[in-house]
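Undergrad: pasted the sequence and its predicted model underneath.
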Amino acid sequence: MPGFTCGLDATLRVIAGKWKPLILYFVAQDGPTRYGELRRAVRDVSDKMLIQQLKELEADGLVKRTDHKEVPPRVDYSLTPLGHSLAQALVPLCAWGEEHVAEVSRVFAERDVSNSRGR
């Protein structure tokens, strides 16, 4: 594995960033997805960041951009076979998050309180 310390390193480099796993998740759930749908689904992401992350996912062979050459413009995004395999690998992480959301929320809230006291 040239350039990677292990398989997890390779995976983390591909999905590096706050938004890529969420983009993969929503495109996997909804099939071909238009930009506006993604923008609404991936809350709090800026247009600039969403466009950048989509371009990187496309360059990495995980997402396919389809321009339907229509007026008004219609573009959608879908997963490539490589993207589908990565999205399936994220399923256990989603399940873990759903199973532990209350505990994680509590820990983050406590951390926020602790951090605000330390200021």
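TA: It's in.

Undergrad: when you work out contacts or count neighbours from here on, use the C-alpha atoms and nothing else.
TA: Fine.

Undergrad: which helix or strand contains Thr66?
TA: strand 63-67 (DSSP states H and E).

Undergrad: and stretch 58-78, how far out from the chain middle?
TA: Centre-to-centre, stretch 58-78 and its host chain are 17 Å apart (C-alpha atoms, centre = their mean, to the nearest Å).

Undergrad: ends of that stretch, what's the gap?
TA: End-to-end span of stretch 58-78 (C-alpha to C-alpha, to the nearest Å): 10 Å.

Undergrad: contacts for that stretch next, please.
TA: Residues outside stretch 58-78 that contact it (C-alpha atoms under 8 Å, 6 or more residues apart in numbering) are 14, 27-28, 31-35, 54, 57, 79-84.

Undergrad: here's the one I want to compare it with:
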Amino acid sequence: MTNNFHMGTNYLLKVITGKWKVSIICALGLKDYRYLELLKYENDVNHTKISKKVLTEQLNQLEEDGIVTKKSYGTIPPKVVYSLTPIGQELSKHLINLNFLGENLAQVNQANISFDINAQQVKNLHKEEQDKN
């Protein structure tokens, strides 16, 4: 059976829908992370804490959808590193721009909204990481 979507954007929104998925994609756009490093990073930049269960679920969903890849090293203790696939890297760049658009829309709508991390901070983090490489 074929799933029908009105537009490609509708499919994309299905893939990235989830409280933490956008944040996970943006974090992995900075660098590859081991699981606990990613959990710590997410909990440091967000006011609400992400649980291990939810992080695991959302990483697995992103992996199934071809956005994230997981590499196991077969060592003891186990070492697993999460990174973005090429399409995930492209998506991360677009999500950074959408952060700005979302903040502008909130301002236009005069919405009483606060953000854990603003778009400029995200962009600066990505620039700093690129400058390191």
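TA: Thanks, I have it. The structure displayed is predicted, hence computed values, not measured ones.

Undergrad: and the angle for the helix or strand that comes right after the strand holding Thr66 of the first structure with strand 63-67?
TA: Note on strand 63-67 of the first structure: by DSSP H and E, the next helix or strand toward the C-terminus is strand 75-79. Strand 75-79 of the first structure runs at 160 degrees relative to strand 63-67, counting by axes from the mean of the first three to the mean of the last three C-alpha atoms, to 10 degrees.

Undergrad: how about the helix or strand that strand 75-79 of the first structure is followed by: buried residues?
TA: Scanning forward in sequence from strand 75-79 of the first structure by DSSP H and E, the next helix or strand is helix 81-99. Burial within helix 81-99 of the first structure, assessed by neighbour count using 16 or more other C-alpha atoms under 10 Å, is assigned to Gly83, His84, Leu86, Ala87.

Undergrad: adding distance to Glu110 of the first structure, write these out as JSON lines.
TA: Output for the buried residues of helix 81-99 of the first structure, formatted as JSON lines (distance: C-alpha to C-alpha, whole Å):
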{"residue": "Gly83", "distance to Glu110 of the first structure": "36"}
{"residue": "His84", "distance to Glu110 of the first structure": "36"}
{"residue": "Leu86", "distance to Glu110 of the first structure": "33"}
{"residue": "Ala87", "distance to Glu110 of the first structure": "31"}
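
Undergrad: and of the contacts of stretch 58-78 of the first structure, the nearest to Arg111 of the first structure?
TA: In terms of C-alpha to C-alpha, no member of those lies closer to Arg111 of the first structure than Val14, at 28.9 Å.

Undergrad: for the spatially most central residue of the second structure, list the residues it contacts.
TA: Closest residue to the average C-alpha location of the second structure: Ile25 at 2.0 Å, with C-alpha atoms, centre = their mean. Residues near Ile25 of the second structure by C-alpha under 8 Å, 6+ apart: Ile67, Val68, Leu84, Gly88, Leu91, Ser92.

Undergrad: please report the distance of the residue mapped onto the last one from the first structure from Leu8 of the first structure.
TA: Ser92 of the second structure maps onto Ala87 in the first structure when the alignment is built from TM-score structural alignment. Between Ala87 of the first structure and Leu8 of the first structure the computed distance is 15 Å (C-alpha to C-alpha).
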